[in-house]
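**Q** this is a predicted model, with the sequence first.
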Amino acid sequence: MNTASVDPELAALRGELIERAAADQRARAELGSVALTPEQWETVHRVDEDNVRWFAPIVAVHGWPGRRSVGVDGAHAAWVLAQHAPAPYRACWLPKLRAAVANRDAAPRDLAFLADRVAIDQQRPQRYGTQWLRLGAEAAGRLYPLHRPAEVNLARADVGLDPLPDSAIEAAYSSFAEITAATRGGSR
């Protein structure tokens, strides 16, 4: 992004987006990878809540902060905030990100992740295979249900994501009912 010709307000917005996304990632990195208690998530939730309070009015008034206004890194930071917002916000912002991608103002990869997250929120199969669930002692977890398992790697290639191994696709949960049954079985 050429900062010499950038509106100072947009430069400040870009900087704030990047700082908030970095705080989001730091909070998550501090969690570690072992089984977590609700108390350990408290810091993450506080960061997410603060980010939503700040970000929601920006998107409501100005639309999706895209590459042309906040640069590639600022637009990606906006996606980080959206990805970790509560489900109703993600669903509301998905069409705005989709429009930004259609206008070449946001990354298709970011759209794939948010679209899959919203699908999972709504208990619909995901298209790109970006969302995983780890229950109990599962080391790597399993993919949430896939919309068309045989086509997931084609969809991923279309947005610049690496292919998933066949073994991961085959091991994906077949339905949300299977996930519910697994969580009721004491795995969670």
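**A** Thanks, I have it.

**Q** please count neighbours and contacts with C-alpha atoms only from this point.
**A** OK.

**Q** how about stretch 145-161: buried residues?
**A** For stretch 145-161, the neighbour count (16 or more other Cα atoms under 10 Å) marks 145-147, 149, 152-156, 161 as buried.

**Q** try it against this one:
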Amino acid sequence: MIDAAGYPTIEKVVKEANQATWLIIQGSIGQPEFMKKCAKELEIAVNQNKADAKNLAYLLDRIAVLEDKPQLYGTQFDWNENGILSPNKFDNIIKVNQRRKSIGLNTLEQQTNIIRKRVQD
């Protein structure tokens, strides 16, 4: 479908179908080439203001983690060697927080505190 019609933006499909598509792509960790192809299509849609930049951030970070590369937005977390839920590696905290702010996300420090609190409750 993506090959034929491009990324299913909200204007092409309803909001729920757009979000469901993103969830499927985000969970396709066994198909990294598919994820990368979809990230390119999603980036085009984001640049045209037809898709959510937050979804692109999460997808790019998921791909980076799978490739053992630093995240750009710090959206992916895992348990560290001390058993503490922490962001997977990222490039630079100042740049990460600038990128996060530019798409409407809170700081990585704030998000880390939120996520850690959730797993404690």
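**A** Ah, there it is. Computed from a predicted model, the values in this text were never measured in an experiment.

**Q** can I get the buried residues of stretch 145-161 of structure 1 in JSON lines including secondary structure?
**A** JSON lines is the format used below for the buried residues of stretch 145-161 of structure 1 (DSSP: H, G, I helix; E, B strand; the rest coil):
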{"residue": "P145", "secondary structure": "coil"}
{"residue": "L146", "secondary structure": "strand"}
{"residue": "H147", "secondary structure": "coil"}
{"residue": "P149", "secondary structure": "helix"}
{"residue": "V152", "secondary structure": "helix"}
{"residue": "N153", "secondary structure": "helix"}
{"residue": "L154", "secondary structure": "helix"}
{"residue": "A155", "secondary structure": "helix"}
{"residue": "R156", "secondary structure": "helix"}
{"residue": "L161", "secondary structure": "coil"}
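
**Q** centre-most residue in structure 2?
**A** For structure 2, the residue nearest the mean C-alpha position is Y58 (0.4 Å; Cα atoms, centre = their mean).

**Q** quick one: list the elements packing against the longest helix seen in structure 1.
**A** Longest helix of structure 1, by residue count under DSSP state H: helix 38-62. Applying 3 or more Cα pairs under 8 Å, 6 or more residues apart in numbering; DSSP states H and E, we find helix 38-62 of structure 1 packed against helix 8-29, helix 67-83.

**Q** dump those to CSV, plus distance to D166 of structure 1.
**A** Listed next are these as CSV, based on distance: least, Cα to Cα, whole Å:
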stretch, distance to D166 of structure 1
helix 8-29, 29
helix 67-83, 26
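
**Q** nearest to G141 of structure 1, out of those helices?
**A** Among the helices and strands packed on helix 38-62 of structure 1, helix 8-29 comes nearest to G141 of structure 1, with 17.7 Å by Cα to Cα.
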